[in-house]
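Visitor: When you get a sec, could you give me coordinates for this:
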Amino acid sequence: MFRKQFILCLIMSLLITLTLSPYASAAAIEFTDSLQAQFNATADKAGGTTRTKLIKQYNDFKSEQKQAMDWDDRISALHYANEAKISEVRKRIKDIDKDKIRRLEEQLQTAKAKSQHLFDSYTRLNKQITAAKQLKDKTLSKILQSQADGMKIVVTLARQDIRNKQAALTAAKKDKTAKAAKIRSILSDIDPYKSKIKGDKSAISTPNKLLSTEWKNFKAAVKANDAVRTSDILKRLLTLSSQILTKKKSIYNYEQKIESIIARAQNQLR
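Guide: Sure, this is the predicted structure:
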């Protein structure tokens, strides 16, 4: 079990490492040393309260970008973990009561095989009785009927045993179907959250594009040492990044909801 969990975690790690996060920002925001130097020069040139304001805006934006990356990592890790768990649950649904059903099937087949010779003998005996009656051989009919009456109890018990085993197998299969349906119903609760995640990802697209454009404007403004324009752009950048952060937090919350639903499904498999 531990080895299986280890392999699952390794696969998830590789997926997270090798696969581009579906939640990551589309905007290429890089805080290079040269950009920092240009910004410092712009802030220093402005001086006073403007310098203080610029530095706070810039640091706040850098902080929000770091948060956005952290949320991307958390979302991706939880998302891939959830997908792996969902896959495992669906696989285990197929194996519900597998051993129990196989055992009942074997018991039924064994009972049928053991009783078949008895049933064949009883059938032949009854055919002989019919033939004796047609020949109007009362003595033979009486002897054969006596034998048949003796076998009837054993045959009845054997047939009842087979019916009981068939009923147990049918009930087990019906129970499996009910359990599987219940778990699938629980998993279906995930769908609305996946739709909400899709909606939030779509909602992030617009501010991401605007963020990319504003970031280009920001680099041009600091290069030109335009403090007023730099501040205005930073204000817009903060607004956009705040919108993106809100959506990413929302996506993570939905992934947590999905995680809880999966846990409910897993509990039904224990």
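Visitor: alpha carbons only for contacts and neighbour counts from here, please
Guide: Fine.
Visitor: burial count for Leu234?
Guide: By other C-alpha atoms under 10 Å, the residues close to Leu234 number 22.
Visitor: Let me know the secondary structure of it.
Guide: Assigned with DSSP: H, G, I helix; E, B strand; the rest coil, Leu234 falls in the helix class.
Visitor: Please generate a structure for the following sequence too, so the two can be compared:
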Amino acid sequence: MVLILLLLWSSPLSSVSAASEWDSALDEIHNLYTDYTGLQTLLKSDIQRNQELRKQNNTALAAVNKRLQATDALQLGRLRTAAEAMRKKHAPLLEQYTSLGKQITAARKANNLKSAALLEIKRNKLKAGAVAARAEVKTATSALAEAKALTAARNKPAKDALAPVAKLKKQIAAQNKLFSPAQADRSEADKRYKAAVKAGDATGAAAAMKLSYTRMQEIRTMVGQMYSWEQQISTALRAAELKLPK
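Guide: Presented below is the predicted three-dimensional model:
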């Protein structure tokens, strides 16, 4: 602080009015300096605290999502494979049966009854096999659907607990859009303050210091709000972890 005052005093102004303004500016800097530097330290600490909690939350969220994806994964994988194999096994027969039905319809529309009769004979020959094939495919597909529903029910309590996280993250993202320009404005004010100190411009230094201090107050409020939201995310994650399927 003494060095800053010495730098500013090194370039006094000749005008009595200007000197009075210069002295007033020195007093403003003197009175605000402790709060200004203290707020810098607090803000740096708050930002670091937010970053650490956000990192912890992101890690925890990834872990919870991984656990949710792993619920009944082996059973669902087996049933999914079985259903797909059943569909592939019976696909040729069912496609042929369906195609014959379309051909019969087309022949009847064209009033080609002979062709329709011959096609119907072919289709009826396949009917029993097609009915059985559809039943097997339906059984395999239903087993998979039922297992998915059971898994979803098991995951639901944890997913419900996670529900607030997406909205909170959107709020944080929106706040960050306001944070960035405020931080840039504050950084520019700090540069002007340092340049004014170097030039012995007490009036300019005081104005820049006050602007930077105001921006830091605004930024700290934003940072505090984002921290509150991160804490809510952390609470939601802990609740979700407790409700994960065993």
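Visitor: And Lys122 of structure 2, how close does it get to Ser115 of structure 2?
Guide: 11 Å (C-alpha to C-alpha, to the nearest Å).
Visitor: what's the counterpart of Ile233 of structure 2 in structure 1?
Guide: Under the alignment (TM-score structural alignment), Ile233 of structure 2 pairs with Ile258 in structure 1.
Visitor: what's near enough to touch its match?
Guide: Asn82, Ile190, Tyr193 (C-alpha atoms under 8 Å, 6 or more residues apart in numbering).
Visitor: Ok, Arg80 of structure 2 next?
Guide: Going by C-alpha under 8 Å, 6+ apart, Arg80 of structure 2 touches Leu144.
Visitor: how close does it get to Thr141 of structure 2?
Guide: 8 Å.
Visitor: tell me the centre residue of structure 1?
Guide: Central residue of structure 1 (C-alpha atoms, centre = their mean): Ile86, 2.1 Å from the mean position.
Visitor: In contact with it: list those residues for me.
Guide: Ile86 of structure 1 is in contact with Ile262, counting by C-alpha under 8 Å, 6+ apart.
Visitor: where does it land in three-state SS?
Guide: Taking three-state DSSP, the label given to Ile86 of structure 1 is helix.
Visitor: Counterpart of Ala81 of structure 1 over in structure 2?
Guide: By TM-score structural alignment, Ala81 of structure 1 lines up with Gln56.
Visitor: Distance check, the residue nearest to the centre of structure 1 against Arg92 of structure 1.
Guide: Taken as C-alpha to C-alpha, the span from Ile86 of structure 1 to Arg92 of structure 1 is 10 Å.
Visitor: Sort out which residues of stretch 54-66 of structure 1 are buried, please.
Guide: Leu54, Ile55, Gln57, Tyr58, Phe61, Lys62, Glu64, Gln65 (16 or more other C-alpha atoms under 10 Å).
Visitor: Spatially, what comes nearest to Leu144 of structure 2 if we skip its sequence neighbours?
Guide: Leu79 (5.4 Å; C-alpha to C-alpha, 6 or more residues apart in numbering).
Visitor: I should have written Val165 of structure 2 there, sorry.
Guide: Nearest to Val165 of structure 2 is Ile233, by C-alpha to C-alpha, 6+ apart, at 5.5 Å.
Visitor: Could you measure from the residue located most distally from the centre of structure 2 over to Ile104 of structure 2?
Guide: Most distant from the centre of structure 2: Lys114, at 64.4 Å, with distances by C-alpha atoms, centre = their mean. Going from Lys114 of structure 2 to Ile104 of structure 2 by C-alpha to C-alpha gives 10 Å.
Visitor: For Gln128 of structure 1, give me its contacts.
Guide: So Gln128 of structure 1 contacts Leu144 (C-alpha under 8 Å, 6+ apart).
Visitor: Which residue in structure 2 aligns with it?
Guide: For Gln128 of structure 1, no residue is aligned by TM-score structural alignment.
Visitor: whereabouts in structure 1 does stretch 196-210 of structure 2 align?
Guide: So stretch 196-210 of structure 2 is aligned with residues 221-235, judged by TM-score structural alignment.
Visitor: Which positions within that stretch qualify as buried?
Guide: In stretch 221-235 of structure 1, counting by 16+ other C-alpha under 10 Å, buried: Ala221, Val222, Lys223, Asn225, Asp226, Ala227, Val228, Arg229, Thr230, Ser231, Ile233, Leu234.
Visitor: ok now do the third one, which residues does it touch?
Guide: By C-alpha under 8 Å, 6+ apart, Lys223 of structure 1 lies in contact with Gln38, Phe39, Thr42.
Visitor: Longest helix in structure 2, please.
Guide: Ranked by residue count, the top helix of structure 2 under DSSP state H comes out as helix 113-199.
Visitor: now that helix, how far from the chain's geometric center?
Guide: Offset of helix 113-199 of structure 2 from its chain centre (C-alpha atoms, centre = their mean, to the nearest Å): 13 Å.
Visitor: again, but for stretch 103-110 of structure 2
Guide: Taking C-alpha atoms, centre = their mean, the mean C-alpha location of stretch 103-110 of structure 2 is offset from the chain mean by 55 Å.
Visitor: which residues touch that stretch?
Guide: Under C-alpha under 8 Å, 6+ apart, the answer for stretch 103-110 of structure 2 is Leu113, Ser115, Ala116, Ala117, Leu119, Glu120.
Visitor: ditto for stretch 153-170 of structure 1
Guide: Residues outside stretch 153-170 of structure 1 that contact it (C-alpha under 8 Å, 6+ apart): Ile101, Leu104, Glu105, Gln107, Leu108, Ala111, Lys112, Ser115, Leu118, Phe119, Tyr122.
Visitor: With stretch 173-188 of structure 1 instead?
Guide: Ile93, Lys94, Ile96, Asp97, Ile101, Ile261, Ile262, Arg264, Ala265, Gln268.
Visitor: How many neighbouring residues does the fifth one have?
Guide: Which is Ile101 of structure 1. 18.
Visitor: Report the separation between it and Lys176 of structure 1.
Guide: 9 Å.
Visitor: cool, Lys112 of structure 1 as well?
Guide: Shown here: Lys112 of structure 1 relative to Lys176 of structure 1, a distance of 24 Å by C-alpha to C-alpha.
Visitor: Ala158 of structure 1 too?
Guide: Noted for Ala158 of structure 1: a distance of 27 Å to Lys176 of structure 1, by C-alpha to C-alpha.
Visitor: corresponding residue for Thr177 of structure 1 in structure 2?
Guide: Thr177 of structure 1 maps onto Ala152 in structure 2, by TM-score structural alignment.
Visitor: Count the neighbours of its match for me.
Guide: Count around Ala152 of structure 2 with other C-alpha under 10 Å applied: 15.
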